[in-house]
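Student: Sequence and predicted structure, then a few things I'm wondering about:
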Amino acid sequence: METGRIIYINGPVVRASGMKGFTMREMVLVGEKKLIGEVISLDKEVATIQVYEETSGLRAGEPVTGTGKPLSVKLGPGILGNIFDGIERPLSHIYKEESGFIPPGIGLISLDEEKLWDVEILIREGDHLKEGDVFARVQETSMIVHRIMVPPGLHGRVVWAKESGRYTINDTLALLENEGKTFELKMCQEWPVREPRPVAKRMPIGKLLVTGQRVIDTFFPLAKGGTAAIPGGFGTGKTITQHQLAKWSDADIIVYIGCGERGNEMTEVLEDFPKLQDPRTGKPLMDRTVLIANTSNMPVAAREASIYTGITIAEYFRDMGYNVALMADSTSRWAEALREIAGRLEEMPAEEGYPAYLASRLAQFYERAGYFKNLNGSEGSITIIGAVSPAGGDFSEPVTQATKRVVGAFLALDKELAYARHFPSINWLLSYSGYVKMLEDWFSDNVAPDLLELRAKMLGLLREENKLMDIVKLVGEDVLPDDQRLVLEIARVLKMAYLQQNAYHKEDSYVPLDRQYTMLKVIDRLYERALSSVKKGIPIAKVKNEKIFNDVIMMKYTLNFDELIKQIDEYFDSLESMYKEGVFYEG
């Protein structure tokens, strides 16, 4: 085994000499405590290593030992329902064994190697297997069947297989023979975190990721296999928005990465998630969730690795044929880790001190999302939803701009909306979704053929209201003609009744697509009937019936849409009858 010696220490960056036999991206054990590190630069016999643990107490002259493999994660039963740090070490296990902090040199422990799992063996002697084939099954949680697959790159004939029974993840379940060589098939496999797992084919995107959040599903939809950014300043609701998506989206598996967030905020996630019930099954939400916690006081290099750990786990479940939603909160903290390490490496800084490769690293991460045909013939997807925390809410800063260039949906959170208690505080003028056209057929087949037409009409009203408000601020609302004053009233109804959603209300926290469509139709009916009356010369004061407008605003809690439409029609029918009788006049 190759060994070098430490000659330089600068925080998480270590240099060692005598490293001629080492390779780029090789995982190494640094110092007497055997801290986990990774070779990130080689110059003749001197290697630069980023260390994923606290380097306090490390001294020059201590050994650096090679492992002969890149930084990898162990993939197998035991991932779901677990809470890991940035390099897949189980925090709950460490807490029981050690103190409240991760002790240096604890090693790359990951999955429980002693736990016995009930394994159903699906193969027998003589079967031919190729990479990705499912050869065994484990009921990992009450909701998810863990499909044990042949690791990528292996294929051959089964020469021996165990019977179904109880085994640990390291027990050999079968032997595979190919060209005179024999390979062991176990419940677990390892995979380098920085290398995307192979797939058979990338498929076109065409299915909605249903979230139950009206402003997202209808106005700025996310697609299964798509990418989205949620940028917003402090207090705008990034975390609660991601919690809502994690809780309510129709993904099979949730991977939540707390990347560089404050400890108290991550503690809230770790305490709340295990208590949450899956709304579709009533079972614990953790049964289909993986949490990766790397708080701001943890080693900065491990924060940089955390998003790669998360996406590799997501790819593993995608290979089984599951739809995975990955939440990264936040990629700004990850970029800050990148900047700190680049500074210690004395690399030339680019805009605002970030390394020049910031944009390409972000693109590489988001590129691992998609809808795929897997090696075993199944179909699966990874949807990446990354929160961005621009300083002072400035969307022109480098991380937001680099992210905006590569994501398909941009859900811009607005501090003015947040301070006005309008949540989710998604700004309808700054946000966009590039998946609307791709999902046109899906919406037509699964919701209503005219939904996107209705969406465009409502967005048009909101844009018109924004222009009119500039005039109102200067000279007041009274100078506007009645049809424009009606636009202001309908936009107010749309914002309060539809775009605003209460995450803590039983009826409003999640709204099915058919109900979202019906609510939009009610608002459209109100607008069309009111506009018809205004065009006939009926004064806006009569058209704007306070009770009806307030009932429409409150419909998200009452849910009696048919009665509401009847009420609207009856009122405007009576209004127009009065008009025909000459009750109203101009002047």
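Tutor: It's in. Not measured: the values here are computed from a predicted model.
Student: C-alpha only now, for contacts and for neighbours.
Tutor: Will do.
Student: need the strands for the stretch 1-150 of the chain, in chain order.
Tutor: Secondary structure of the stretch 1-150 of the chain by DSSP state E, counting those that start in this stretch: the strands cover 3-10, 13-17, 26-30, 35-43, 46-51, 63-70, 72-75, 83-84, 117-121, 128-129, 134-139, 145-149.
Student: Geometric centre of this structure: which residue is closest?
Tutor: residue 327 (2.6 Å; CA atoms, centre = their mean).
Student: re earlier: for residue 318, which of the strands of the stretch 1-150 of the chain is the nearest?
Tutor: strand 145-149 (10.7 Å; CA to CA).
Student: Any figure for the gap between the closest residue to residue 33 other than its chain neighbours and residue 15?
Tutor: Using CA to CA, 6 or more residues apart in numbering and skipping residues adjacent in sequence, the residue nearest residue 33 is residue 105, 4.8 Å away. When distance is defined by CA to CA, to the nearest Å, residue 105 is 18 Å away from residue 15.
Student: neighbour-wise, which of these two wins?
Tutor: Counted by other CA atoms under 10 Å, residue 105 and residue 15 do not tie: residue 15 has more neighbours, with 22 against 17.
Student: surely the more buried one meets residue 51?
Tutor: No: contact criterion CA atoms under 8 Å: residue 15 and residue 51 do not qualify, at 10.4 Å.
Student: ok, and here's another one to check against it:
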Amino acid sequence: MSDSKRTGVILDINGPIVTIDLPGIRSGEQVKIGELGLFGEVISLRDRQAIVQTYESTDGVRPGEPAVGLGWPLSVELGPGLMGSIFDGVQRPLDKIALISGDYIRRGISVAALDRSRLWSFTPNPALEPGTRVTTGQVLGTVQETETVEHRILVPPGIEGEIDEVAPAGDYDVEATIARVRDGRGQSQRLAMFHRWPVRKPRPYAQRDDSIVPLITGQRIIDTFFPLLKGGKGAVPGPFGAGKTMVQQQIARWSNADIVIYVGCGERGNELVDVLESFPQLDDPYTGRKLMERTLLVANTSNMPVVAREASIYVGITMAEYYRDMGYDVVMLADSTSRWAEALREVSGRLGQMPVEEGYPAYLASRLAAVYERAGRVETFATGSGSVTLIGAVSPPGGDFSEPVTSHTKDIIETFWALSKELADARHYPSIDWVTSFSGHVQTAAQWWAAEIDRDWERDRMRALALLARDAELSRIVNLVGPEALSDAQRWDLEGAALIKEGVLQQSALDPVDTFCSPHKQFALLDLALAIYDQGAELVTLGVPVQQLQALPFLSRARRIKTLYSSEQLEQIQAFRAEVEQAIEGLRLEYAKGEEA
């Protein structure tokens, strides 16, 4: 088809929705709109007319201006140079755009995602020789993308055949030919270090596997109480000010994933500025190098075009799948999926589609499920296993978890970290509510904890949650009639629950010692709190007044022990536990002598 037949005209403009007359256009194809060359995507077809959603504001664009079909769907460039980059919602590099247009993105600007001028040191796969048969996902060679990440150059999906040639070791740009493959029809295909992939199409893999290893985040209430597996699906719902962004940033900073992709989707600019400024300064706790060497950021603030907000989630998950195919464990954080759903609602409203719950389109649940289902642990075609862990923040209006986005998300995901406004107001962070949160991965995680940390983890976790549930019931009684209505045993239950809440669950992201907690320290703190509770409960049954127990000096120190000793100072925590046991035993002997007298 010639270029003249691929050019059409704008018929109608309705915000980001533009109707064009363009013969031969296809659904999903990218289009350049108007004299400004705004990028858009075909979402509906009727004969020659197409409805396009544009990624930029259409202010000033008029009917009669040209529309040009580009011949491919919304795609991302996948190759060396992604790590450490900051992109907008349609994978335009913000640092390059800033050099061209300043602080604001000029409409119609087009910048390649990958730097064409940069040279990469390519090392070919020694197992590949002319005549070797290759298929999708096999490793052609490697590039050291950063000091932390080895970038494996893979045969792109859909390509297989015999190797004609592989480039020798040397420095190449991303467009240089590094291999030629002859397919079954005898045609030679040129392979570069990068390729494009449509963002709305999941990347293929050999087979899906069960997740078996927990994602360690260093946050006690997550790892110990509501674990998430690598390749799992999690959600962080909560009202404004409850700390969703901080929870996600802590996971991004401290999780033991190989690759971190943070997508700021429709959030306030000041929050994303904090991410963009702080992340490049952070050190990676696992390598000692800069965290950005294994981190990729997608920034689409609330004042950016609404349709690009909808695309940003797909851009992020596609890049996550690309690194998964190399055999890496990737964690992607989407902040927030509510803003993404609001973009769907606005576009569907302009299209005149029938709204359902709270104005959202009828396909909201299926779109959410389709995105979350792209997470998982898989067997790749050639590099072993890899995983994508997807964690989405949800911002229900007024903290109402029954609203459509939260309720549909809850039906899809496996781990639910519900944030509480009451806990946040009480300065209890992370404000994850242990009553309404849940995890479907406890049994699998228990096997890992038993093998790597301690076999009593599952027992301690269940006992702690049971004690917290009793605390919730007793607190309601106290609020009605006061603590005098409780027995000494019940009042000690409240004290034990407070010790768990303050000494284990509460964790400051700003504390230099406690911002990260290793699994060994997590278990040591939980087991210490339960040991104090058990020994105190035994003394209460012997008749020791609960007021005497509450006055013991080590209780306040037990609440602060988490900030006194780091994850490498487990011996000091065990020494403190020995002091506690000695003090309780002394009290027991003293009381026994008093009884005998």
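Tutor: It's in. Here the structure is a predicted model, which means the values were calculated and not measured.
Student: Report the TM-score for the pair.
Tutor: Once the chains are laid over each other, their TM-score by TM-score structural alignment, normalised by the length of structure 1 reads 0.98; 584 aligned residues with a CA RMSD of 1.3 Å.
Student: just the helices in the stretch 251-400 of structure 1 please.
Tutor: In the stretch 251-400 of structure 1, the helices defined using DSSP state H, counting those that start in this stretch lie at 263-272, 300-319, 331-344, 358-366, 398-404.
Student: can you redo those as CSV with mean neighbour count and distance to residue 437 of structure 1?
Tutor: As requested, those are arranged in CSV below (neighbours: other CA atoms under 10 Å; distance: least, CA to CA, whole Å):
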stretch, mean neighbour count, distance to residue 437 of structure 1
helix 263-272, 14, 35
helix 300-319, 26, 25
helix 331-344, 22, 27
helix 358-366, 17, 21
helix 398-404, 20, 19
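Student: could you dump these to JSON lines with distance to residue 502 of structure 1?
Tutor: Shown next, in JSON lines, are those (distance: least, CA to CA, whole Å):
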{"stretch": "helix 263-272", "distance to residue 502 of structure 1": "18"}
{"stretch": "helix 300-319", "distance to residue 502 of structure 1": "30"}
{"stretch": "helix 331-344", "distance to residue 502 of structure 1": "26"}
{"stretch": "helix 358-366", "distance to residue 502 of structure 1": "30"}
{"stretch": "helix 398-404", "distance to residue 502 of structure 1": "27"}
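Student: out of the ones you listed, which comes closest to residue 115 of structure 1?
Tutor: helix 300-319 (20.0 Å).
Student: can you name the residues of structure 2 that that closest one overlays?
Tutor: Taken onto structure 2 by TM-score structural alignment, helix 300-319 of structure 1 occupies residues 306-325 there.
Student: Please apply the same query to stretch 40-48 of structure 1.
Tutor: By TM-score structural alignment, stretch 40-48 of structure 1 lines up with residues 43-51 in structure 2.
Student: Identify each buried residue in that stretch, please.
Tutor: 45, 49, 50, 51 (16 or more other CA atoms under 10 Å).
Student: Please apply the same query to stretch 511-527 of structure 1.
Tutor: For stretch 511-527 of structure 1, using 16+ other CA under 10 Å, the buried residues are 511, 513, 515-524, 526-527.
Student: got JSON lines for those, with secondary structure too?
Tutor: Formatted as JSON lines, the buried residues of stretch 511-527 of structure 1 follow (DSSP: H, G, I helix; E, B strand; the rest coil):
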{"residue": "511", "secondary structure": "coil"}
{"residue": "513", "secondary structure": "helix"}
{"residue": "515", "secondary structure": "helix"}
{"residue": "516", "secondary structure": "helix"}
{"residue": "517", "secondary structure": "helix"}
{"residue": "518", "secondary structure": "helix"}
{"residue": "519", "secondary structure": "helix"}
{"residue": "520", "secondary structure": "helix"}
{"residue": "521", "secondary structure": "helix"}
{"residue": "522", "secondary structure": "helix"}
{"residue": "523", "secondary structure": "helix"}
{"residue": "524", "secondary structure": "helix"}
{"residue": "526", "secondary structure": "helix"}
{"residue": "527", "secondary structure": "helix"}
